[in-house]
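S.K.: below is the sequence, then the predicted model.
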Amino acid sequence: MKKDTEINELFGKKLRLLRMGKGLSQEELGLQSGLHRTYIGQIERAEKNISIRKAYRIAKTLELDIRELFDFSDIYKENINKNK
């Protein structure tokens, strides 16, 4: 099983990719999801843990199924390609 810090890092990277893919700033995502901009940044930098409830709010704001926030396969592929 992955360490908590590694999961937080993966989640943060995934959130950043999805947020930027939707063309949203941290502030815009925060406003639309009812979360503070600094909290979004802390999640993306793996400085905070996120609750399922808040992850659901973010997924809903990004118009995603919550499972997409936890699918790290694209990040794993990116890391493998960087190490080649």
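M.R.: That came through, no problem.

S.K.: when you work out contacts or count neighbours from here on, use the C-alpha atoms and nothing else.
M.R.: Will do.

S.K.: how far away is residue 4 from residue 24?
M.R.: Distance, residue 4 to residue 24, using C-alpha to C-alpha, to the nearest Å: 27 Å.

S.K.: so which of those two has more stuff around it?
M.R.: Legend: neighbour count by other C-alpha atoms under 10 Å for residue 4 and residue 24, higher for residue 24 (15 against 11).

S.K.: this is the other structure I want to compare:
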Amino acid sequence: MDMRKLVGRNFARLRREKGLTQEQVEERSGFSQQYLSDLERGKRNPTVVTLFELAQALGISHVALVQPDDEV
């Protein structure tokens, strides 16, 4: 699987599980709602630092963002 799509799908799922909107994550992380939308659609290639900062905004481990679906 394409890593961008995997990260995007995991991010979207985890964000919804936390009951957060993209706008709320924008406020917590400083990343724009457009960036978050693109990330969820697999259009962005986030850096390790970005993954860590997004995970902090969600209150999760950054590892959760890169785990394959069969390990979630």
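M.R.: Here it is on my side, so go on. Since we're looking at a predicted model, the values are computed, not measured.

S.K.: which residues does the residue most central in space within structure 1 contact?
M.R.: Centroid-nearest residue in structure 1: residue 15, 2.0 Å away (criterion: C-alpha atoms, centre = their mean). By C-alpha atoms under 8 Å, 6 or more residues apart in numbering, the contact set of residue 15 of structure 1 is 44, 69.

S.K.: what's the helix or strand for the residue mapped onto it from structure 2?
M.R.: Taking TM-score structural alignment, residue 15 of structure 1 has residue 11 as its aligned residue in structure 2. Residue 11 of structure 2 belongs to helix 3-17 when elements are defined using DSSP states H and E.

S.K.: next, the mean deviation of that helix compared to structure 1.
M.R.: Superposed on structure 1, helix 3-17 of structure 2 shows a mean distance of 0.5 Å to its aligned residues (mean C-alpha distance after the TM-score superposition for structure 1).

S.K.: now do that helix: distance to the chain's middle.
M.R.: The chain centroid and the centroid of helix 3-17 of structure 2 are separated by 5 Å under C-alpha atoms, centre = their mean, to the nearest Å.
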